[in-house]
Each structure stands twice: as structure tokens, then as C-alpha cells.
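Enquirer: structure for this input, please:
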Amino acid sequence: MTEDVSIMKDSQPEAIYLKDYQVPDYLVDATDLHFELEPKATLVKSRLSIRRNPQAGSGLPPLLLDGVDLELLSVSLDETLLSTSEYQVLPEGLSIPVEKSEFQLEIHNRIKPEENTSLEGLYLSNDMYCTQCEAEGFRKITFYPDRPDVMSKFKTTIVAPMDHPILLSNGNEIERGLYEDGRQFVTWEDPFAKPAYLFALVAGDLEYVEDSFTTTSGRKVKLQIFTEAKNIGKCDHAMRSLKNAMCWDEETYGREYDLDIFMVVAVDHFNVGAMENKGLNIFNSACVLASPETATDSAFQSIESIVGHEYFHNWSGNRVTCRDWFQLSLKEGFTVFRDAEFSADLNSRAVKRIEDVSLLRTAQFAEDAGPMAHPIRPDSYIEITNFYTLTIYEKGAEVVRMIHTLLGAEGFRKGSDLYFERHDGYAVTCEDFVRAMEDANQVDLQQFRNWYSQAGTPVLDVTDSFDQSKGKYRLIIRQSCPPSPGQEEKLPFHLPIKIGLLGADGADLAINEQGDTETVLQLKENEQVFEFSGLAEKPLPSLLRGFSAPVKIRYDYSTEQLLFLMRKDTDTFNRWDASQRLALNALSDLQATFRKGEELQVQASLISAYREVLQDKELDLALVAEILQLPSEQFIAEESSSIDAEAIIAAREFVRKAIAVELFDEFHKRYLELNTNKTYSPNASDIAQRRLKNTCLSYMCVTETEDALDIAQTQFETAGNMTDSAAALAVIINHAAEKRAQDLIREFYERWKADTQVVELWLSQQSCSPKRGTLENVRALMQHPAFEMKNPNKVRSVIGGFANRNFKQFHKKDGSGFEFVAEQVLALDKLNPQISARMVIPITRWKKYSGDLGGKMRAALQKISDSEDLSKDLFEVVSKSLI
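Expert: This is a model prediction of the structure:
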């Protein structure tokens, strides 16, 4: 049976609605799978123990099973082979009439892993068999009720030739042996019931590293990380991260691991970062493999975070899972919050918060303001893979963080304990999570639930007043939220606003009788007034400390006040945020000047502020590096009501070069101080030192002087780690003369062409370069032997890098960048609909662009829409974007 996913002009795919949810008619108590692996024709045998769901009502409706791209061989009911007239093959599944409330169903079918370019279900990555079943990939393996609220105990037997010696699945290994024909088999059994989306299978010629972890209760767990032989030396950091995550989850949440073994497999071809399959996590190779020679600091930190994230899913996602896919943020938002706290505890908490908020403000806020805007619990979808979004993950995590802020650490732990205890082994809803928090703490979060049902980014307008004679200070906060698709009017959100009040000397003032210097205001109305008494002077408010709510905040800070906050605020996040606001204001003024055709000038106070930060030896190096970063073009665009790409680029380049020229000597001096020859370590302090050093190098090279570029080339040639090598290569690509740049590009490739992850970095640096990342160069990279259209990482490096991170070249006036993306999206859609739907996002926000750019974006989008046979994934994104 083959799925027809084409979208005809007169037949649009149907949306699925949360309001239509119904419990499954049948449950599967046990699933016994048998695989005989062959690349062109893998035989799958499934034996299911099925019973009528007592919650589904009376009668015996037909059993409906999902199935896509399957060759059906036979169907047997209670050992009786059914004829083709006794069941019905549907366009995407199977319907079988039944006469008993409990029965055994056996199905045999074939699949073609070699031809599966969607990377869903069972497919080949190089010569390795692997699976990806979330969200609806299991239906590409066999006919099954492929929904998260059908939970079953799985037993899996894998049969394969001896050239695939490693055969893995969920749970614990219970048997292995050889057949007379020379093939081997291994049987795995998972004692915990799980939905089909958590099923996993891996088979290949792999090596592994092994360690162990002893839980609090004394159980010894075997830990294994599998990869190709050439990468076996790059697993140590992931193993350390895994052990740290297991320890942290026990200490912070009281959660122990529950199987005898925990396995991780690195896979080159993978649509996402990693997958939390029970006991057998499958990872994109880029998210698990690292060595100082081949991985940057950001890769080390990302691996630590992702390994933690997938491990934490063992409880927040596996032991307690989603009832339906509308509840996706139940597991993802909660687990992103958990992995963020894990990373913050192991590294710089301030910098981690800055990084997370930067992503939220730049990309998720744009999503909130775009055509695909949706609540963290959507009301409907056409293709669920389109809703693995920053809103579900990052905004979902911010919603969980707000509950943590409102309840406090102790109250949140009480709530999570009750949640895990109450729902262990069940598929539940976001409502169940919030109710556990309420019941454990005896609080009412009814209004807070608006975060789950309303889309958009709330805006807070703040004004204040001070009565000197009474020593009384008043903050007036008004909240609003712009309309989003299907939601013109919004109810007030429940918002925790963490604030402090600064005196003239920069010290935090006491804001209540208890002497507290910080408090959390609970905003529930459209407008509220908060009063503070006993103040001898008008304070300067430090608003939204730690970014306590995912909102935009507007308070009329003067330049002098922002400079003061940047220098004095005791909240490190708000120090950084003040620097961003200061730069944004300057950049906004320069954009207006550029549009008038007048001469651009940078305020001396801005240069002075950066000089002061650069020379501050008491400030955390990581924070210095963050403050010195100008807002990205993408963030500037998101802050603009109408995006003028040319003005944004001109203003930012002018300011960046002015800072570089004025502070060249200071950057050089700090660079020399930080450029030590210490042995590489991915610890927080060393990462901070390299981050600031390479920030200084980047500014120096903006001047494009030979002295600066010589320093960069020396660093490139002598670097003992990939962080320094890649940083030097990037500034040379962006700022050096063509010959110097091309010589180093070739040298780097020749040195690292055998390492897949380094080559992906090499591709990305070129496609992201505003100077040489031109469309012609990007097209040339797509013809390079290192590029592979079927590999999502390579696609993200080149096409995604150009469209998402090369603001200058992508937004060329002639619209060629948009046409290129449309062309590639259509080609990708035939291979991998998930990736095509993600690559089209940069041209869906055409309505925000001024002048001809918006029209050219829309034309590129229309070209896609006019094409035949769009996948459901791409159709949904494009059709919503053209409304």
C-alpha cells in the first residue's frame, strides 16, 4: 500500500481539531514485532494483543489502523488468515471488522528503507538502519493505531546479516542467537508501556563506548554510546553529560532511571536534533559527537544540553506522555525548561539566560507575529510536524518557568512530584500538569491557563510616578496582545513581573517592610497599579528581571538611564538587556538618518559605554562578550514595525565598524591578554575566555586592516582547538581579500574533509558570510562533493544558513535570494517534506517588509503555491502564509 500525499488543486488536506478528540476505540496491551532487515525489502511482522477500550462506549466498531507506504502481505485475526474481502485498505491505513472485544491480530508487510528519503519510519543512514517515529513515523513501519494515547508493552526481534552486528531496540536485551542461514537475531523487551512514537530500532556496523551509573537506590545502569568506528573518540563529552544529567535529575527532581541499560546512537541523517525513544536515544551526529579538535565551544554546550534534554524525557515525556499531539508542549516545554536549568547549573546561569532569551526574541517572537502563529497548545493542524516549533518548545518552556517563578522552587518541586506520581504510566494533557501544580500548592492558576490557549506576544506599557512628600512610588503596567490568526481579541494573561528599584548610587532599594530588594508583581488585569512606600528618592525601575515573562516591555528609558542600568544593575540579565536597548535606539536613529540620505554618525556615549565594558576586569568574561555583541539584524527586524532591510544592514554595519575603529587598540590589548596557550577544556570559565577573545578578534577584523587579518591568520594556523580555528576562518571569510580567504577555505577543507561535522561547519560559514556568501557561491557549494541534498544537516548548513543567517545576501533587492529558496523548497519537498516546510519559513513573513522586498517574497511564495503535488507539510505553511 502506497500513500498518496499529493495535494490536488481541487482537494485540500483536512485540518485536525483539538475539539474533536475522542478516546481510542481499541487499546493494544502487547506489541510483538519481528524485523528481517533488507535495504530494498524489509519484512515486518507484528502481533498485537488488542482489546476494546472500556472508555470508548459500547459496540464493536471496525478496528482502524494507520499505515503509509506499506506493502501489505497478510492479515490474520486470532490465527485465522483473512481474505482481502474481510478487511479494507484505506488511503492511509486499514479497516478490519471485528466480532470480539479481545483478540490477537497479526500483520505481515514489507517496507523499503533504502527509498525512504523522508527519514520517518525505518530508513538507511549511510549503511545503518535507524528509525524516527515521532510524531507519526511508526505508521511507515507497520499498520498500527499510531497515536500517543495507545500505550503498549513492546517486544522486538531484529534479524540481520552479520555485516550489521549491532542490533538495538527499546528496553533490555533478553535473547540473541544465529540462524542456520548465517543471519543473527537479537530480541529486546521493554517492560514499560509506551506509545508507538517512542519505538526505536538501530542496526549497523558500529562501535561503542561504555560506562555505568549507580542510582541513588543503588541500581547499576549500563551506559553505551554507539557510533561509526571513525568517530569513537568523540563520545567522551556526551558520556560525561549523560552522567551529569542522571545525577542532576535525581538531585533536582528525585527522578531515577528505570531500565538496566541506557543507549545513545549517533546518526548522520536525521531530521531533528535527537529523539528520546525509551532506553535507546537516537541522536543527530552533530548533537552527540565532539572533540576539542573538531567541535566548537557552542557545540560542546549544545551537546550537553541536548543529551540532558533527551535523558530528562525519560520521565517528562516517556513515563508520563501526551494524550494527543495538541499537548506536545506538555513534554517539550517542560523538558526544555529542565534542560535549561541543568545547563545553567553547570555553566554560567546569566549567559545561558541571555542565550535563551535572544533565541526567543529573535525567532519565537517572529513566529508569534507571523502567519503560523499558534498557542503552545494549538487548536488545529494539518500536519503535526509543522508544530514542532519554537512556540511549542521555547515559549512552552517560558510558560513552565513562569509557574516556577510564581510557586517558587520548593512549590514547583511539590507540583512536579505530584504530577509524576499521579500520572506515571499515562498519556495526559497540559491541563493535568497545571492541575498538579495547583493541587500541590493550593493555588488557583485558572487565569494562567490563557497561556495555553492564546497565541501572540503580550506587550507591557509601563509608566511611573513619585510623590516626594509621601515617599511613595507608583508603577502603572498595562498589558495588551496583538491579534493573531483566528484570535482577534485576547483575555488578560497572568504575568509574573520580577522587578528591583535602583537608587542614585546603583544599589537596590528596599521595597517592603521586610527589606526585600526584589519582588515578583503578579499582573492579572489589563491595567494595574503597584505602589511602594518609604522611599527617600525616585528610584529607577529594573523591570522584568531575569526575563520573568515572555513579553515585550516598553518603558521610556533615557539614554542616560540605559547607560546607568548597563553599568550598575545588579541583575546581570538586565545589564545585558540595557546594552541591547541602548544599541537598538542608536540603530533605529541611524536607520532614519540613512533613509533621509544624511551622513551617519555614532553617539560618543555608545562608544564610551562599550569601552567601559571592555576594560572592566571585574565583570564576568562571558557577560562582557555578550554585552559587546550588537543586536543581530534578525532581532532589529523583529523590533521593527515595518522592516527596511537595506537600512538595517547599513546602520548595523556602520555602528559595528565605528566601534571597531574607535576601540581597536583596546580590543587588541584585551585579545593579547586572553590569547593564552592553555590546554583546551570545555569548562565555563575557559569558554568565556575564548568567547571574549574571539569577539575582540572579530571587531579587529571589521577594520579589514592587514595587521588584524594577519593576527586572525596566525590564530587559524596555530589554533589548538576548533573554536579558535573556526572563529579565525569566519572573520577571514567575511573580511579578507578574495585570495587569502579562498586559500584558507581550501586549506581548512583539505584538513577536515573526512569529518562530517566539521565539513557542515565549513559549509555554513561560507553560506552565512555577508561578503562572500553570495547566491552564486551558495549555488556552487550545492555542487560541491561535500553537499548532499538528502542530508538535512547539509541542507540546514547551506540553504538554511543562507536564508536564516545571511540577512544581507538573502535580502538582496532583486529578490534572487527568495527565488532561490522557493526553487530549493520545491526540490526538497519531493525528498523530505519536513525539511521543505522548515526551509520555506524565511519567506513567509513577507507582510512585515517595506518596499518591493515584501512583494518579491510573496511572489516566491506564490510560485510554490502554484506548483503541483505539494506535501501536506509544505501546503499548510504556504497556504496560511498567503492569506
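Enquirer: make it CA atoms for all contacts and neighbour counts henceforth
Expert: Noted.
Enquirer: so the closest residue to residue 307 other than its chain neighbours: helix, strand or coil?
Expert: Excluding the flanking residues, the one nearest residue 307 by CA to CA, 6 or more residues apart in numbering is residue 242, at 6.0 Å. Judged by DSSP: H, G, I helix; E, B strand; the rest coil, the three-state class of residue 242 is helix.
Enquirer: for residue 263, give its distance to residue 154.
Expert: Noted for residue 263: a distance of 17 Å to residue 154, by CA to CA, to the nearest Å.
Enquirer: higher neighbour count, these two?
Expert: For residue 263 versus residue 154, the count of surrounding residues by other CA atoms under 10 Å is larger for residue 154: 25 against 21.
Enquirer: and that one, which of the three is it?
Expert: Residue 154 ends up strand, using three-state DSSP.
Enquirer: list the contacts of it.
Expert: Counting by CA atoms under 8 Å, 6 or more residues apart in numbering, residue 154 touches 30, 31, 32, 33, 170, 189, 190, 191, 193, 194.
Enquirer: and if we set it to 10 Å?
Expert: Shown in contact with residue 154 (CA atoms under 10 Å, 6 or more residues apart in numbering): 28-33, 48, 169-171, 188-196, 199.
Enquirer: just the buried members of these?
Expert: Among those, those classed as buried by 16 or more other CA atoms under 10 Å are 28, 30-33, 48, 169-171, 188-190, 192-196, 199.
Enquirer: just give the closest residue to residue 271, not the sequence neighbours.
Expert: Residue 271 sits nearest to residue 792 (CA to CA, 6+ apart), 5.9 Å away.
Enquirer: part of a helix, is residue 855?
Expert: Yes: counting by three-state DSSP, residue 855 is part of a helix.
Enquirer: compare with the first, here's sequence two:
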Amino acid sequence: MYREGTAQLIQRADYTAPAFWIDTVDLTFDLDPAKTRVLNQMRVRRNPDVAAQPLRLDGDELNLARVLVNGQGTSFKMDGSQLVLENLPEGHEAFDLEIFTTCNPAKNTKLMGLYVSNDSFFTQCEAEGFRRITYFLDRPDVMSNYSVTLRADKKAFPVLLSNGNLVDEGTLEDGRHFARWVDPHKKPCYLFALVAGQFVCREQRVKAPSGKEHLLQVFVRSGDLDKTEHAMNSLMASIKWDEQRFNLSLDLERFMIVATSDFNMGAMENKGLNIFNTKFVLANSATATDMDYANIESVVGHEYFHNWTGNRVTCRDWFQLSLKEGLTVFRDQEFSQDLAAEALKDNPTAAASAKAVKRIEDVRLLRTAQFPEDAGPMAHPVRPDSYVEINNFYTVTIYEKGSEVVRMMQTLAATPASNISGREGFAKGMSLYFERHDGQAVTCDDFAQAIADANPGSALATHLTQFKRWYAQAGTPRVQASGSYNADTRTYTLSMSQSCPPSPGQDHKEPFVIPVQFGLLGADGREVLSTQLLVLTEATQSFEFKDLSLQAGEEPVPSILRGFSAPVVLEKDFTATQLLTLLAHDTDPFNQWEAAQRLCLNAALTAVAASDAPTHVLDAALVQALRTVLRNPALDAAFKDLVLTLPSETYIAEQLEVVDPQRIHAVRESMRAQLARELHDDWAWAFEAHSENGAFSPDPVSSGRRALSGMALTMLCLDARTTGDEVWPGRTYQCFKDAHNMTDRFNALSALVGSGLELAGDALQRFYNLFHNEALVMDKWFALQAGSTDRGGNILSLVRNLMLHPDFHIKNPNRARSLIFSFCSANPGAFHRSDAAGYVFWSERVLELDAINPQVAARLARALDRWSKLAEPYRTAAHEAIKRIAAKTDLSNDVREVVSRALSN
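Expert: The predicted structure is shown next:
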């Protein structure tokens, strides 16, 4: 049996509207870590569109003390975890319902509902955490007006926060105080938030274009205030961007961010009171890397943008989760791209490169995380049809693939006949969406319809019904492309066909609407056909391009899927010469990078299939092409870093029917060693040319230079391990000691540890001595060691030893992810062992975490989603490890669903 009750399969087709509406909610909290008292006073009325039935309220781990209807006691019963009220007033007049409960936040290790972290109170209510605070209709389509009164000991909890606007505060008897908050906007209960504790605050007042002034606040624990400037700047930039891009303004007197170190997610968009994982708030140059700065900007933007796409308009049910998450990921991606370009607006070429870098980073995540999910046992449509545990569907499919679906809408919203670009058309569609649905809980269909209706004559409007298959069909479409050129008529014909493999519950897929951005290059790299938008809607289609300006005997080189215009796998037999031409000359930066990836991937797959272990995986032409990229003064450093980064082991594995993780690891390590060896002088030049950046700034140019110099150090140390050279390891260690910022320091440390050099041990200890009081930096320290290259089977024993380290705390999600996930999910070369020891460790940790925090455990359980592709002996050993977990009778629904689906694969 399930520890949390019998699992129930929830079906999207079974959706019915709630039988009751809750118009107002007045909550009073008497906060105490061991026994918090919650008085919930609601104004409730029957839904006239639903047949009369009892009121069933959700609850979880609550102690019920009192239930009153219109001030009088009433009978009730419990049905599992639900409170059922049958003797309610007839008719559709509103009535008062009062429920008094208590809970124990100090013992809430699940970090859902109301919990205590570092002597402060926090809440996390999405998706179904509000039922752990009080009995309620815990579903997103029940939207209410909230008033909240918080009472607590003033010395222990001087700061009392909730959603909306502060309307009253004062002192009480016995050293207690209170604060009353009123949210002027209706919201579902998953957006409720409460924070109480000891915090310091950075404040900033900003004035909207309307002239209205707003107070922005970032609350952190004492000692962290100097790490909040970037988060505040990101928040201000988000507000400005949303006003300029979509004419969406901040709608509250104040907007608050609070950081906590114990948080299951990255952040939460509760109305006006965003609760963040410290990882996405705290940064200064001494403790945070460029990647940390970029992530903070992105996540702060994401949660702020939810204020409209998720809060003002929310999802009708959890099957529509991508309505808010996919759309808001798209918005935060566009925000980061626009900010990068704005910083370089005086140099259009550099601005385009900076935007391309962000796009490439997003696509890499999609390919290495979402594509495998789409091909595995947890595959599901962007709008799922069923689930057992909704927490398991906060996935890269909902978020990242959902974002790609929105991006395709923007592309297809263009109306050439009216000279309206996709960007302009999409903004029109967003305006119509809010005009129609502000204050409502709606569906993905409602959003798509608004974008299409705002752009009549667009490809989206023409193909809307078919386009919505992106919401309904799981799996990654595959586009097969071939081209032919008729020199006599100077006509190029591009033929494309599409297919999509079966996925759980979906054996047959209908054709998608796939926007394909396409161009043609001459053999010398000149563009003979500028970017064209092709819309693939049939199983097979052909497109002709006439009167091309090509010389006699010259064949055009196709540039297909520019900007990664659709989340598909492109299957095209490019010749090595064509790919080298694209790498050297394509005017689309994404396809330049893609050409390098294809060349390296093809070399890797050839080597994996070979009978021996080649030391020269990359041919001379490819090495020379990569050298040319590295030395090219016209290319941005961040772009060079991406081009010179080899395809990941996970991405290589996804191209194979049968996966030998150790073979893939050995081949990729050989590729790295070859690049380190054959480009040694070029790496030395790259380091010398990019290592000095002056005062620290996380801007795109400076961070790109640091990324490339860090890669150069890694390669030089890797080569030194083979040659025995002591110069570059010594210089790297000196760089580590002398660094003026965390990016350079951590790049040097990573170069030493990743190369397995003797100096790595001293560097790790020195790093620990410097930063052992900085929790987020210690997360990096644990993760670096758990994710390092396994040279002799030592990483697992190291990870086991690190679990005994006094600074390792498995109850903290960040720390658990830094060590356990870095090993099991991000280090395939060390995790997949022929003796199955890695799988044993994984199964032990899944079960240990499940008893503490099922959400975190379920995410770890997904490390073996793709076990059925493994070669022997890994396949059988992985299968046995999954079965060991499944055999436990007290699993949470979260983990049970994951392992059951894995076993059914």
C-alpha cells in the first residue's frame, strides 16, 4: 500500500467544475513551530451550474478542532483525508464556513504547506500544499479574495509577511505582535504565501510609466544583504521589460522576494510574495559564478512574469500547467535574450551573438533533458492526459518543451500580407488573451485561440486545430530532409517528411505543424537565399526555390531549422564539407554551432561503434575548423566556448539504440584529450588573451571571456596530466589562489579536479577553508567532486565518504542535489558501473529521501528512466535496482509512480 493512501489515477477527461465557490477567505495564524493554530473563515456558495452535492474539502496531516456553518456547529465526516460536509444551507445564497485546525510546521520535512526552516516560517502551496495548512477546495480553478492576519512572538519572528498589501500591524500582549495583509486580486490557494522570521531587507522604490510608485523588497537572513543587489536589479529590469514588451505593469503597492535555503523548487510566484531558493537570490563576485548571476536574472524574471501569466490568469486544472509554465519560460528566455542584446546595442553583430548564446544554452537543455524524457517511460504531452502525483509533472516537457510550443506560436503569428512580424503578432495575441481572461482560470486552448484570433491570416490561425497537436501528442518529432539542385533551372528543391515514435499510451501520431526556418549558402559561404519560413504540415512536403545566384558547377549548402525553429530532431545526411561550410560561414549563429555539434557527434558515434578505442576521434579537417573558430577575432568568446564544447555523454547516448555508458565516456574523454593535445598552443593563446577582465562584471562580454579562459585552463591541465607538464598545473593553482571572483576561482579549481592532478586535493581543502560558512558555495564544492571524471572507480567511494561529512545534510534539498544528484544524474561515467555499485547507492538514496521528502526522492528516482536502453550488464543490474525500490510497501505516491512507469517501459 502507499504510505500516503491508495494511488488514484487522475484523468483530464474527468474534469468537472467545482460544486462550490469560495468567494472570500479570512485566515488567522497563531504561529508556533510545534503547534500553529489556523482559523479559516470562508464565504462559500454553491455553484449553480453543478448538481447539488456535499462539500468535500482537502486536507493532509491536520488536526481538526472546530467546524462552524453560519456560526453554528455542524455535523461532518472524514472520507480518507477529505472533510465532508453534507448539512449545508440549500439554494445558492452564500454562507459562512469556519474551520479551526492545528499543524506542526517544525516536523514538516516535506517542505510542502507550512514549514520551519532555520527558525523561520515559510509556505509552499503549489501544487497541493495548501491542504496541509487548512481544509480547502485545493484546486486552481477556485479563486478567492484573501485577507490574512499573522500573530507571533515579536522577538522570534519580527517580520510577518503575506500576499498583497499591508493594511495594519501592531503589538499584542505577552511580547507578541500582528500584521494584517489584504490581497486585492482573486487567486487560487496554490498562490497563498506566508513568511515569518528574522530577516534583513533591501528596498527600492520605483515609479511606473503611469506615475504610480511601488516598493520592491528583497528579504534575506542577516549577513546576506550584500548578496542581494543583483536580484534587485534583475527585478527592476523584469518590471521594465514587461511594461515595454507586453504593456504589463506591476499591479500591487509592493512586490516582495524572500530567500530560504530549504526549498524544493527554484522559486515560487505567490502573488506579491515570491519565495525563492537562496540559490536564485544570493550573489556577489566572491561567492557566485557568472552562471549563478545569469540564473538569478532568469529566475527572478520568470517569477515576476508569472504575476500576469499564472497569477492574473491561471490554469483551470493541473493538466493545463504549461499554460503558465511554458508561457512564462518563453517570456524569461526572451527577457534574458533581450537584456543580453541591450547590453551590446552599439554592436549589432555582438548583440546577435549574445542572443544566440542564450538560445543555444536553452536548446542544449532541451536536447539533453527533455528529448530523453520524451523518449522514455515518463513521456507525456505538454498537456498531460493523466497523472497519479502532480508533483511528478513539473517536468522539462511542461516547462522547456512548453516554451518551444509558445515560441512556435510567435513564429507562426507573423502575417506577411499585413507586414506584421511574429513578435508583433504575438504581442497582439497576448493583449487579447488578457482582455478576454484576466482574473480567470483557463486552458491551453484558450491561450492558443487568443493568439490565433489576434492574427487572422497568419499560419497559426490557418493551422490552429492541427497546431494544437503539440499539446496533445508526446514524443519528439523527427524531420527527414533531403535536397536536390537543378543547375539548368537554378532551382533547389527541399523535400521534408515528418514522423514521431510511439510513446506510452500513444502508438500513432498525426502530423504536427512544424515551422522550419531555412536558408541557402554558396560553396564559398555567401548567402544565396535569405531565411525563409517554411511550414511543414503534411507527412511529406516539398518546397522549391528558383532563380538562385549560383555559379556553374556550384551546389548550394542548405541551412535548415535556423534558430532551432521547432523542437524536432532533424535527420539530414549533410556531407562533412557542407557542415564545415556552415560552421565557417552560416549567417545563423545557431546553425554554425549546430554544424560543429553534428561533426563532433558523427565522429563520436563512429568511434563508439569501432572495435578498438581510437585516440584520434576527430579528423584533421574538423580539428582545424575548431582551431579557426577559437582564433577568429570576429566571434564572441561565449560563442566560441559553446562551439568548442563537445556533445554531452547523455546526448551521445540518446543517438544510440543500445548504450554502453563506459564506452561513450571513454570516447568522449579521448575527444577531449585530442583537442587538448592538438590545440595546446591555441588554448594557451586563448587563456592569455581572455584571462584579464578588470573589475568584475557579469555582463555577456566579460562572462564570455571568463568562460573561454576557464575552458582553456581545463584543456591545458588535461593535456598536462598526459604529458607530465608541471607549468600549467602550477599556473592554474596560482590562478585559483589569486582569483578576484568566484568564476575564475572555480574555473581553476574545476580544471585541477577534472584533470585529476595532485594539486587538486590541496585546492579543494583551501577552497573549503575559505568558504565553509557559505552554504551555496559548499554546494558547488560537493557537486564538483561528485561530478568529476572517474579515474579508477574512486568517485562512488568519495561520494559515500562525503555523505559522512559534517557539512552534508540530506534533509536540505540543495545539499542533497549537490552531492547525490551530481553523481547519479550528471556523472554517467562514474554512476554506471559494471559491478552495479552505483545502482545500489542510487536505490538506497531514493528510499532514504522518500522517507524525508518524496518530491526530491521522485526526481532522483528518474536517474534510471532510460535503463532499458543500457547494454549488459548494466541493463539487468539497473532493472534489479528499480525492482528493489518498487518492492517496498511504504513508498510515496511520488516515487511509486516513477518506478512503476520505469518498469513498464
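Enquirer: just give the TM-score of the two.
Expert: The TM-score (TM-score structural alignment, normalised by the length of the first structure) is 0.97; 864 aligned residues with a CA RMSD of 1.2 Å.
Enquirer: alignment lookup: residue 843 of the second structure to the first structure.
Expert: Alignment note (TM-score structural alignment): residue 843 of the second structure maps to residue 822 of the first structure.
Enquirer: wait, that match touches residue 860, no?
Expert: Yes: with contact taken as CA atoms under 10 Å, residue 822 of the first structure and residue 860 are classed as touching, separated by 5.8 Å.
Enquirer: overlap of the contact sets of those two?
Expert: With CA under 10 Å, 6+ apart as the test, residue 822 of the first structure and residue 860 both reach 816, 840, 843.
Enquirer: of those, closest to residue 610 of the first structure?
Expert: Distance to residue 610 of the first structure, by CA to CA, is smallest for residue 843 among these, at 34.6 Å.
Enquirer: against residue 646 of the second structure, how distant is whichever residue in the second structure pairs up with that closest one?
Expert: Matched to the second structure by TM-score structural alignment, residue 843 of the first structure sits across from residue 864. Between residue 864 of the second structure and residue 646 of the second structure the distance is 23 Å, computed by CA to CA.
Enquirer: how about residue 821 of the second structure?
Expert: Taking CA to CA, one finds residue 821 of the second structure at 22 Å from residue 646 of the second structure.
Enquirer: helix/strand/coil for residue 326 of the first structure?
Expert: helix.
Enquirer: give the contact list for the counterpart of residue 196 of the first structure in the second structure.
Expert: The equivalent of residue 196 of the first structure in the second structure is residue 189 (alignment by TM-score structural alignment). Neighbour list for residue 189 of the second structure: 25, 125-131, 136-146, 270 [criterion: CA under 10 Å, 6+ apart].
Enquirer: list the contacts for residue 657 of the second structure?
Expert: 868, 869, 870, 871.
Enquirer: with distance to residue 328 of the second structure, neighbour count and secondary structure added, can I get those residues in a markdown table?
Expert: Below are those laid out as a markdown table (distance: CA to CA, whole Å; neighbours: other CA atoms under 10 Å; DSSP: H, G, I helix; E, B strand; the rest coil):
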| residue | distance to residue 328 of the second structure | neighbour count | secondary structure |
| --- | --- | --- | --- |
| 868 | 34 | 20 | helix |
| 869 | 33 | 17 | helix |
| 870 | 35 | 22 | strand |
| 871 | 39 | 14 | coil |
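Enquirer: between which two of these is the distance greatest?
Expert: Between any two of those (CA to CA), the greatest distance is 8.3 Å, for 868 and 871.
Enquirer: mutual contacts of the two, please.
Expert: With CA under 10 Å, 6+ apart, residue 868 of the second structure and residue 871 have common neighbours 657, 658, 659.
Enquirer: residue 132 of the second structure matches what in the first structure?
Expert: Aligned partner of residue 132 of the second structure by TM-score structural alignment: residue 140.
Enquirer: so how many other residues sit close to that match?
Expert: 28.
Enquirer: do the same with residue 118 of the second structure
Expert: Residue 118 of the second structure: 11 neighbours (other CA under 10 Å).
Enquirer: thought residue 221 was touching it, still the case?
Expert: Yes: counting by CA under 10 Å, residue 221 is a contact partner of residue 118 of the second structure at 9.4 Å.
Enquirer: overlap in contacts, the two.
Expert: 197, 198, 260, 261.
Enquirer: doesn't residue 530 of the first structure fall inside a strand?
Expert: Yes: the assignment for residue 530 of the first structure by three-state DSSP puts it in a strand.
Enquirer: if I look at the residue nearest to it when sequence neighbours are not counted, how far off is residue 531 of the first structure?
Expert: Residue nearest to residue 530 of the first structure in three dimensions, not counting chain neighbours: residue 475, with 5.1 Å by CA to CA, 6+ apart. Shown here: residue 475 of the first structure relative to residue 531 of the first structure, a distance of 6 Å by CA to CA.
Enquirer: so residue 391 of the second structure touches residue 853, yeah?
Expert: No: contact criterion CA under 10 Å: residue 391 of the second structure and residue 853 do not qualify, at 11.8 Å.
Enquirer: so for those two, which sits in the more crowded spot?
Expert: A direct count of neighbours by other CA under 10 Å for residue 391 of the second structure and residue 853 places residue 853 higher, at 23 against 19.
Enquirer: from the centre of the second structure, point out the most distant residue.
Expert: residue 488 (50.2 Å; CA atoms, centre = their mean).
Enquirer: helix, strand or coil for that one?
Expert: coil.
Enquirer: same check, this time on residue 69 of the first structure
Expert: coil.
Enquirer: what's the closest non-adjacent residue to the equivalent of it over in the second structure?
Expert: Matched to the second structure by TM-score structural alignment, residue 69 of the first structure sits across from residue 61. Nearest non-adjacent residue to residue 61 of the second structure, counting by CA to CA, 6+ apart: residue 132, 6.2 Å away.
Enquirer: list the contacts for the one you found?
Expert: Contacts of residue 132 of the second structure (CA under 10 Å, 6+ apart): 58-62, 102-105, 108, 112-115, 123-125, 138.
Enquirer: go again with 6 Å.
Expert: Residues near residue 132 of the second structure by CA atoms under 6 Å, 6 or more residues apart in numbering: 59, 60, 113.
Enquirer: what of residue 644 of the first structure?
Expert: So residue 644 of the first structure contacts residue 850 (CA under 6 Å, 6+ apart).
Enquirer: and the counterpart of residue 852 of the second structure in the first structure, how many residues sit next to it?
Expert: Mapped onto the first structure by TM-score structural alignment, residue 852 of the second structure lines up with residue 831. Neighbour count for residue 831 of the first structure, taken as other CA under 10 Å: 17.
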